[in-house]
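Peer 1: model this:
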Amino acid sequence: MIREVTFRKTTYNEFPYKFEAGAPNIAGAIALGAAIEHVSAVGLDAIAAPEHALLAYASAQAARIAGLRMIGTAADKASILSLTLAAIHPHDVRPILDQHGVAVRAGHHCAMPVMERVGVPATVRASFALYNTREEVDALHCLLPRARHRRYSADV
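Peer 2: The predicted structure follows:
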């Protein structure tokens, strides 16, 4: 990556060598191989069906919460529920859920043009996978209405 480093100057190597710093991610490659083997053994359909069913359940539950807006409601989409709550920023919702053991992400999710298009600064995003349960969805939806009554700093 570096051709020469002195107290006076640093000279970077030529392309493509200047982008080859550090040791290769060997552990990541091994983990990826194991993940591919697992997904192949279970099967994509066996993974997708319960995820889609859980997303349908979560979407139906979310539709019942006053002031909740779902972002991205395509019929055949990944098992991700993105939402906003009226009058509370997603960065204030996330720590409330986190304090109760419900893990979500909040932010623009590297999709700022999409956020601008739908007119929101950010969303709360719950991602569902094969290992998630309806009880976890219920916990999420039980806590969302409470988030409106408590405010946290976006720094939390």
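Peer 1: from here on, contacts and neighbour counts on C-alpha atoms
Peer 2: Will do.
Peer 1: does Tyr12 touch Thr6 like I think?
Peer 2: No. With contacts counted by C-alpha atoms under 8 Å, Tyr12 stays clear of Thr6, the gap being 11.7 Å.
Peer 1: and those two? Which one has more around it.
Peer 2: Neighbour totals were compared for Tyr12 and Thr6, and Tyr12 leads with 14 against 7 (other C-alpha atoms under 10 Å).
Peer 1: to compare against the first, here's the next sequence to fold:
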Amino acid sequence: LEAMPPYQTGGEMIETVSFEKSTWNQLPYKFEAGTPNIAGAIGLAAAIDWFNQQDREALQAHEDALLVHATKQAEAFDGLKIIGTAAKKVSVLSFLLEGAHPADVGMLLDKQGVAVRTGHHCTMPLMDTLGIPGTVRASFSIYNTLDEVDRLFEALEKVKTFL
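Peer 2: Sure, this is the predicted structure:
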């Protein structure tokens, strides 16, 4: 046990820390990486219980309706280009706004209380192949509403006028 390195790190397993060197605490503390995420485990169990009580077909239909609604608005939005138009896809809308960098669009949406992801989304080779710096990605799920999809496009109108 003395020779074996810890497989996890965390509180109380360190005796000393400096920029040059750290030393492990005495046994058994060397292998006690702090308190596990107990609240997270309880929350995950509650979420699984809730999800198992739901009508999964209804949840899927809801997500599909959100994507259809968002796609229709995106197709009608002047200067917006959808990236990824497969017939069957998850409820994610990736897009570019003409003349704007995805990071700028994301920041301006965030300032309006609209959460999106921006960047290459761990697909740098794909973005290079497409010749784009990344995308803005809106993800819709069972907890979203059609009103929130509308809010995204209202906020995009303001972004468009600003940029």
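Peer 1: quick one, what contacts the residue positioned nearest the centre of the first structure?
Peer 2: In the first structure, the residue lying closest to the centroid (C-alpha atoms, centre = their mean) is Arg105, at 4.9 Å. Contacts for Arg105 of the first structure (C-alpha atoms under 8 Å, 6 or more residues apart in numbering) come out as Arg94, Val124, Arg125, Ala126.
Peer 1: that one corresponds to which position in the second structure?
Peer 2: In the second structure, the residue matched to Arg105 of the first structure (TM-score structural alignment) is Arg117.
Peer 1: now its match: how far from Leu109 of the second structure?
Peer 2: As judged by C-alpha to C-alpha, to the nearest Å, Arg117 of the second structure and Leu109 of the second structure stand 10 Å apart.
Peer 1: with Ala74 of the second structure instead?
Peer 2: Ala74 of the second structure is 15 Å from Leu109 of the second structure, by C-alpha to C-alpha.
Peer 1: among the contacts of Arg105 of the first structure, which are in helices?
Peer 2: Members of these lying in helices (criterion: DSSP state H): Arg94.
Peer 1: what is the most widely separated pair among the contacts of Arg105 of the first structure?
Peer 2: The two members of the contacts of Arg105 of the first structure with the most space between them (C-alpha to C-alpha) are Arg94 and Ala126, at 10.2 Å.
Peer 1: joint contacts of these two?
Peer 2: Ala103, Val104, Arg105.
Peer 1: output the longest helix belonging to the first structure.
Peer 2: In the first structure, with assignment by DSSP H, the single longest helix is helix 44-63.
Peer 1: aligned to Leu67 of the second structure, what sits in the first structure?
Peer 2: By TM-score structural alignment, Leu67 of the second structure lines up with Leu55.
Peer 1: residues in contact with the nearest residue to its match once chain neighbours are set aside?
Peer 2: Leaving aside its chain neighbours, Leu55 of the first structure sits nearest to Ser79 (5.3 Å; criterion: C-alpha to C-alpha, 6 or more residues apart in numbering). Residues counted as contacts of Ser79 of the first structure (C-alpha under 8 Å, 6+ apart) are Glu51, His52, Leu54, Leu55, Ser127, Phe128, Ala129.
Peer 1: noted, bye for now.
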